[in-house]
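J.: below: sequence and its predicted model.
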Amino acid sequence: MKDRLSGYRDAMDRSVFKEGKFTTRHKQEVFVKIKQRTRKRNDWFPRMMSLSFVIVFLLIGVYFITDMISTPADQAESPPQAEPAVTENGTAPLPIDGEGVNKDEERPAPYEEWLQEYPYKEIKKHFENYELPQEGRVADSQFINGITYENGYTFDSRTKAMMAREHSETGPAAPTEGQKTGVIMGLLSDAAAMEEPGDRTSSNASSQVDLPLSRLKEIRELNDFEPLEAWLAETEEILNKVDTSESWEGNKRYYSEAYQRLQEMKSLIEGKE
């Protein structure tokens, strides 16, 4: 059977390929050409990746620089918060849930302002000049920073206010003359332990002033300092109006006023602003 390719050599000899030979040198030149073309086709990919990386890096840099520049500007554009106005009696209105002002409830003005008013200025000086008596002290007190006496009274060594007292079946022993001022200070702090005005409701408002009224009554039996007597009379009058007021609005107003006065007195005793 005749090979189908046997006639190709005669045909090539009759053309430009006559007696042509494909040597090793020709083969190497062909390979070089192929590699050059392949390299040119593949060069675009790494170049494109490098360009993409540079673009992404520049975008990130622009974002952070813009953020750093814009943040101070945004803060500068925020309007400053206005300071609460102080009323004539040295108090500032309390905000309700951050919106508006509750005209019925007030808070103490800055400590150094109301402290310059009568009778707080005189009462503060009176308490500061008071010293706990040396006689009757026990060697050790079970209370931290406490000074305990034989009659069962314990006073805070810093504020000089009564912090505890022992009770028998007939009640606590009578304080000595030297202890009375410290007992008064402790009773005033105890009277200030009222529920905050904002936490009250009409359903839980009954008899919430019984404790402070009982403490103020006890203080009046021990007190002989006139400025404090005047403060006690005014505070008792306000507390008595809490339960006798004819409306819930009036109840809240008197309760807030009494609460404020007691908190001021507690701050005066404890030295807090």
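T.: That came through fine.

J.: only C-alpha atoms for contact and neighbour calcs from this point on.
T.: Will do.

J.: what's Leu187 in contact with, if anything?
T.: By C-alpha atoms under 8 Å, 6 or more residues apart in numbering, the residues touching Leu187 are Met162, Arg215, Leu216, Ile219.

J.: these two touch, right, Thr148 and Asp156?
T.: No - if you go by C-alpha atoms under 8 Å, Thr148 and Asp156 don't touch, sitting 9.0 Å apart.

J.: more neighbours, these two?
T.: Comparing Thr148 with Asp156 by other C-alpha atoms under 10 Å, the one with more neighbours is Thr148, at 24 against 19.

J.: so that one lies in a strand, does it not?
T.: Yes - counting by DSSP: H, G, I helix; E, B strand; the rest coil, Thr148 is part of a strand.

J.: nearest residue to it in space, please, no chain neighbours.
T.: Leaving aside its chain neighbours, Thr148 sits nearest to Thr154 (4.1 Å; criterion: C-alpha to C-alpha, 6 or more residues apart in numbering).

J.: what's the burial count for that neighbour?
T.: Using other C-alpha under 10 Å, Thr154 has 27 neighbouring residues.

J.: thought it was touching Pro172?
T.: No - applying C-alpha under 8 Å, one finds Thr154 not in contact with Pro172, separated by 11.9 Å.

J.: quick check: neighbours shared by those two?
T.: Common neighbours of Thr154 and Pro172, counting by C-alpha under 8 Å, 6+ apart, are Arg165.

J.: and for Val54, the neighbour number?
T.: Val54: 10 surrounding residues under other C-alpha under 10 Å.

J.: for it, helix, strand, or coil?
T.: Under three-state DSSP, the three-state class of Val54 is helix.

J.: ok, it to Ile65 distance?
T.: Using C-alpha to C-alpha, to the nearest Å, Val54 is found at 17 Å from Ile65.

J.: check it against this one:
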Amino acid sequence: MKRFSLFLGLCALALSLTARAQPEFGLQTWTCRNMNFEQVLDFATRHGIKKIEFIAAHLDPLASKEESLRKKAILDARGLTAYSFGVAATSLDQDANRKLFEFAKLMGMKLIIVEPKNLTIWDNLEALVKEYDIKLAIHNHGTGTGYGDPATIRKILAERDARIGVCLDVGWITAAGFDAAETFRSYGDRVYDMHFKDKKIEKSADGKLVPMDTEIGQGAANYAALFAAIKEKKWSGVMALETDSKAFAEDPNRLAAEAKKFFDKNRDL
């Protein structure tokens, strides 16, 4: 009987581990930039989102400790988690960056999203990562930006602490001409977060090629291959819905509802 109970326990453990080895649908609150803090929480609850990555307009790392704890209490009461913050401003001044890590520690965040303009900033950021044991994830924008080329990010990963990783913005990496799945694989086990968006390239009135946000799954991102790579690696981070579109941001409810359907379908295939 004891052996049978042990067997059942091991089976339950295996099932729970399998269940955790999946990505989670989250929210980057840049999507809700026209809302206040309370409206963002209502929006997240409406769409079944538990994990939220905040921008400063909704959760300010420079706010007083009392204000941050007040908002954390509201999040806790509603069963929501501020799992990350970003894209956070960083500085050559380590004391300024320390405030960011103190804020993350206060809020219980294990991850901060960054995109330092000056590569020499990484020296003091790495020291803070080691001191606080809080991860940093490098965010990418498009062609011509500091981290638009995955090779630049891979070089940093090779030289820095393993707690420095990547926030893979699927829309922007695609708009820059790279395959999201191949890029994801090329970062090994250092992808700590994703921005869940889709873009396609359109011609503007003056003939320029411009990346434009679309509904998830209707742009150029190869999501079928990306989800296959995610399953292959048993990646279980957050794919945080984000849009750069002003039109979508005016009322992101339909975008979120359709994105959640797309996410659930592809995650469970």
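T.: Everything's here; your move. As the structure is a prediction and not an experimental result, all values here were calculated from the model.

J.: what would you report as the TM-score here?
T.: The TM-score (TM-score structural alignment, normalised by the length of structure 2) is 0.26; 112 aligned residues with a C-alpha RMSD of 5.9 Å.

J.: and the residue nearest to Thr148 of structure 1, what element?
T.: Per DSSP states H and E: Thr154 of structure 1 is located in strand 153-156.

J.: report all helices and strands that that strand contacts.
T.: When contacts are defined as 3 or more C-alpha pairs under 8 Å, 6 or more residues apart in numbering; DSSP states H and E, strand 153-156 of structure 1 sits against strand 146-148, strand 162-165.

J.: elements contacting the shortest one?
T.: Just to be clear, that refers to strand 146-148 of structure 1. Using 3+ C-alpha pairs under 8 Å, 6+ apart: strand 146-148 of structure 1 touches strand 153-156.

J.: what's the answer for the longest one, then?
T.: If contacts are counted by 3+ C-alpha pairs under 8 Å, 6+ apart, strand 162-165 of structure 1 sits against strand 153-156, helix 180-191.

J.: tell me, which helix in structure 2 spans the most residues?
T.: helix 2-20 (DSSP state H).

J.: tell me which residues in that one are buried?
T.: Across helix 2-20 of structure 2, burial judged by 16 or more other C-alpha atoms under 10 Å covers no residue at all.

J.: same deal with stretch 99-108 of structure 1?
T.: Those would be Asp104, Glu105, Glu106, Arg107, Pro108, for stretch 99-108 of structure 1 by 16+ other C-alpha under 10 Å.

J.: the helices in the stretch 151-269 of structure 2, which residues?
T.: Taking DSSP state H, counting those that start in this stretch to define them, one finds helices in the stretch 151-269 of structure 2 at 170-175, 180-186, 223-233, 246-250, 253-267.

J.: ok, how many other residues are close to Tyr259 of structure 1?
T.: Considering only other C-alpha under 10 Å, Tyr259 of structure 1 is surrounded by 27 other residues.

J.: swap in Met194 of structure 2?
T.: Counted with other C-alpha under 10 Å, Met194 of structure 2 comes out at 25.

J.: ok, it touching Val238?
T.: Yes - counting by C-alpha under 8 Å, Met194 of structure 2 touches Val238, with 6.4 Å between them.

J.: pull up the overlap in contacts between those two.
T.: With C-alpha under 8 Å, 6+ apart, Met194 of structure 2 and Val238 have no common neighbours.

J.: for the helix or strand in which Glu237 of structure 1 is found, name the packing helices and strands.
T.: In this assignment (DSSP H and E), Glu237 of structure 1 forms part of helix 226-244. Here helix 226-244 of structure 1 touches helix 120-128, helix 210-222, helix 248-270, going by 3+ C-alpha pairs under 8 Å, 6+ apart.

J.: specify the angle between the longest one and helix 226-244 in degrees.
T.: For helix 248-270 of structure 1 and helix 226-244, the angle between their directions (axes from the mean of the first three to the mean of the last three C-alpha atoms, to 10 degrees) works out to 150 degrees.

J.: what does the second one give?
T.: Using the same axes, to 10 degrees, one finds that helix 210-222 of structure 1 and helix 226-244 are set 150 degrees apart in direction.

J.: can you give me the strands in the stretch 1-150 of structure 1?
T.: Here the stretch 1-150 of structure 1 has its strands, by DSSP state E, counting those that start in this stretch, at 91-96, 99-108, 146-148.

J.: tell me which of those strands lies nearest to Pro72 of structure 1.
T.: strand 99-108 (26.7 Å; C-alpha to C-alpha).
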